[in-house]
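In: from the sequence below, what's the structure:
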Amino acid sequence: MKGILGKKIGMTQLYTDSGNLLPVTVIEVKPNVVTQIFTKEKDGYNSVQLGLEDKKNSRQNKPEQGHFKKSNTTPKRFVKEIRNMLGFELGQNVDSSIFKVGELVDVVGTSKGKGFAGTIKRHNQAIGPKSHGGGGGSQPLRQTGSLGDISGNKVVKGMTMPGQMGNVRRTVQNLEILKIDLENNILIVKGSVPGPKNSFVIVKEAVKQLPSKTAVELVNLQETLEKNHLFELAKKHNVELHMEMSVEEMKKLLDDAQNKTEGEK
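Out: Sure, this is the predicted structure:
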């Protein structure tokens, strides 16, 4: 098992080289610090504790400082354990290079809190009739419907009642990694993950251990726009370019053509 802590930046869309549009989530995965190691001999199980993002000095306490000092680091905002993660040492940095493009991962996060919600929104119950007085009561259209069996003259636990909605731990399984940018500490996965923007998430190896998928070739929009601009310049200088060429090759041909034109003048 392997994993890393990150922060959800938001969602966007990416194109593949075949023209398909993919919804993706961008996760910032700055290097994690191994803050504690649990072993089966000493603690009864194997695990690695990871920490992400420094805490403000005003929010630190002495027990935290003592704990993180053992790993030669400062107290962290987000600290979680990854079970059965082996091969790491105390104080070591962990980055997204532990994963590969095409690999499937499970992403754990805390869903958006929706506050106190009624049964229509929380449990997808149907509204009442909009004519003939609705379902009765002061709000006839959206009042609670049947609760099912209430034998014993009481409402037992688990009935579909109004209450707190969201703000719970959720896991989305088998999300495909589309891109890993080590330079900018970015991990891009296909699909959506739980939680609002800038919320902390855990990216772990898929527990179902399905086979990895073939790496998807994504379109580099910045490079494509630059090539389009070079194609427009090529028309003015009567230079033949091909899409398979790199940006550097295109620029070299254009520079040669421009120098030749200036030399003739």
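
In: contacts and neighbour counts: CA atoms only from here.
Out: OK.

In: which residues of the chain fall in helices?
Out: Taking DSSP state H, the helices of the chain run over residues 40-43, 62-69, 119-123, 221-237, 247-264.

In: so of those, which one's packed in deepest?
Out: helix 119-123 (a mean of 16; mean count of other Cα atoms under 10 Å).

In: and that helix, how far out from the chain middle?
Out: Chain-centre distance of helix 119-123: 27 Å, with Cα atoms, centre = their mean, to the nearest Å.

In: what's in contact with that helix?
Out: Residues from elsewhere that reach helix 119-123, judged by Cα atoms under 8 Å, 6 or more residues apart in numbering: 125-127, 142-144, 160-163, 165.

In: please repeat the previous calculation with a cut-off of 7 Å.
Out: With contact meaning Cα atoms under 7 Å, 6 or more residues apart in numbering, helix 119-123 is reached by 125-127, 142, 144, 160-162, 165.

In: picking that back up, redo the helices of the chain as CSV? Include distance to residue 150.
Out: Converted to CSV, the helices of the chain look like this (distance: least, Cα to Cα, whole Å):
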stretch, distance to residue 150
helix 40-43, 46
helix 62-69, 49
helix 119-123, 17
helix 221-237, 59
helix 247-264, 71
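
In: can you tell me how far residue 69 is from residue 35?
Out: Distance, residue 69 to residue 35, by Cα to Cα, to the nearest Å: 9 Å.

In: run this one through as well so I can compare:
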Amino acid sequence: MNGIIGKKVGMTSIFDEAGRNLACTVIEAGPCVVTQVKTEDTDTYNSVQLAFGERRAKTSSKQMVGHFKAAGTTPKHEVVEFRDMDIAKSLGDTVTIEDVFAEGDTVVAVGTSKGKGFQGVVKRHNFKGVNDATHGQHNRQRAPGSIGAASYPAKVFKGMRMGGRDGGVRVSIPGLKVLKMFPERNLIIVKGAVPGPKGGTVILHK
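Out: Purely as a prediction, here's the structure:
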């Protein structure tokens, strides 16, 4: 699984050859440093660990500072492991978007969605609510309605769609097409939306 770590810059739109306006996301991907190489002989499987984003040594643990020092680099903010990468890289090497992707590739974007806090059933589960405000429906427009019987089962079943914390979860968006790449600026433009806020960490892989 070839991949790279980056951060979301924001959304924009570009025109394709047919003149259609396409919504797309700009991602600053890499350069990433190889901080560990695992093989079947040492770890029973093959993988490459990449690190991205500068971080002060003051805010890093001594173990991680030593881990990055062994790779000949400064402390990083994000560390992600990619299994079975077919890119020949050694400890301390740099991985750029040109090493992993090309224009026209289809990629998967993984990120953490925006946290919405505690939300009701209308926003969290797309409930319709009671649209008719007449006939005694006072303050019931966004209510969940009945959630179960009384004497039996005398409880609320697990998994009942109710209000609660919304967002702030790991989300994968497959099938995003790479529209343009700017290797000199480490920028990659993919078609469609990518989870997370501006500046949020995004993992791109094939």
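
In: from the contacts of helix 119-123 of structure 1, pick the one nearest residue 115 of structure 1.
Out: Nearest to residue 115 of structure 1 among these is residue 165, at 5.7 Å by Cα to Cα.

In: in contact with that closest one, which residues?
Out: Contact partners of residue 165 of structure 1, counting by Cα under 7 Å, 6+ apart, are 113-117, 122.

In: what's the answer for residue 35 of structure 1, then?
Out: Residues near residue 35 of structure 1 by Cα under 7 Å, 6+ apart: 49-51, 68, 71, 90-91.

In: which residues touch the closest residue to residue 190 of structure 1 other than its chain neighbours?
Out: Once flanking residues are discounted, residue 190 of structure 1 sits nearest to residue 24: 4.4 Å by Cα to Cα, 6 or more residues apart in numbering. Under the criterion of Cα under 7 Å, 6+ apart, the neighbours of residue 24 of structure 1 are 11-13, 188-192.

In: report the buried members of those.
Out: 11, 188-192 (16 or more other Cα atoms under 10 Å).

In: turn those into a markdown table, columns for distance to residue 19 of structure 1.
Out: Putting these into a markdown table (distance: Cα to Cα, whole Å) gives the following:
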| residue | distance to residue 19 of structure 1 |
| --- | --- |
| 11 | 19 |
| 188 | 18 |
| 189 | 18 |
| 190 | 16 |
| 191 | 17 |
| 192 | 21 |
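
In: tell me the two of these that are most distant?
Out: 188 and 192 (10.5 Å).

In: list residues touching both of the two?
Out: Shared contacts of residue 188 of structure 1 and residue 192 (Cα under 7 Å, 6+ apart): 24-25.

In: filter the contacts of residue 24 of structure 1 down to the ones in strands?
Out: 11-13, 188-190 (DSSP state E).

In: of all those residues, which comes closest to residue 226 of structure 1?
Out: Nearest to residue 226 of structure 1 among these is residue 13, at 19.6 Å by Cα to Cα.

In: with adjacent residues omitted, what lies nearest to that closest one?
Out: Residue 13 of structure 1 sits nearest to residue 23 (Cα to Cα, 6+ apart), 4.7 Å away.

In: roughly how far does that neighbour sit from residue 78 of structure 1?
Out: As defined by Cα to Cα, residue 23 of structure 1 lies at a distance of 27 Å from residue 78 of structure 1.

In: the two: which has the busier surroundings?
Out: Between residue 23 of structure 1 and residue 78, counted using other Cα atoms under 10 Å, the more crowded position is residue 78 (18 against 13).

In: about what we covered before: pick out whichever of the contacts of residue 165 of structure 1 sits closest to residue 31 of structure 1.
Out: residue 113 (28.3 Å).

In: contacts only, for the residue nearest in space to the middle of structure 2.
Out: Structure 2 has residue 111 as the residue nearest its centroid, 0.9 Å off, counting by Cα atoms, centre = their mean. Residues near residue 111 of structure 2 by Cα under 7 Å, 6+ apart: 170-172, 195-196, 201-203.
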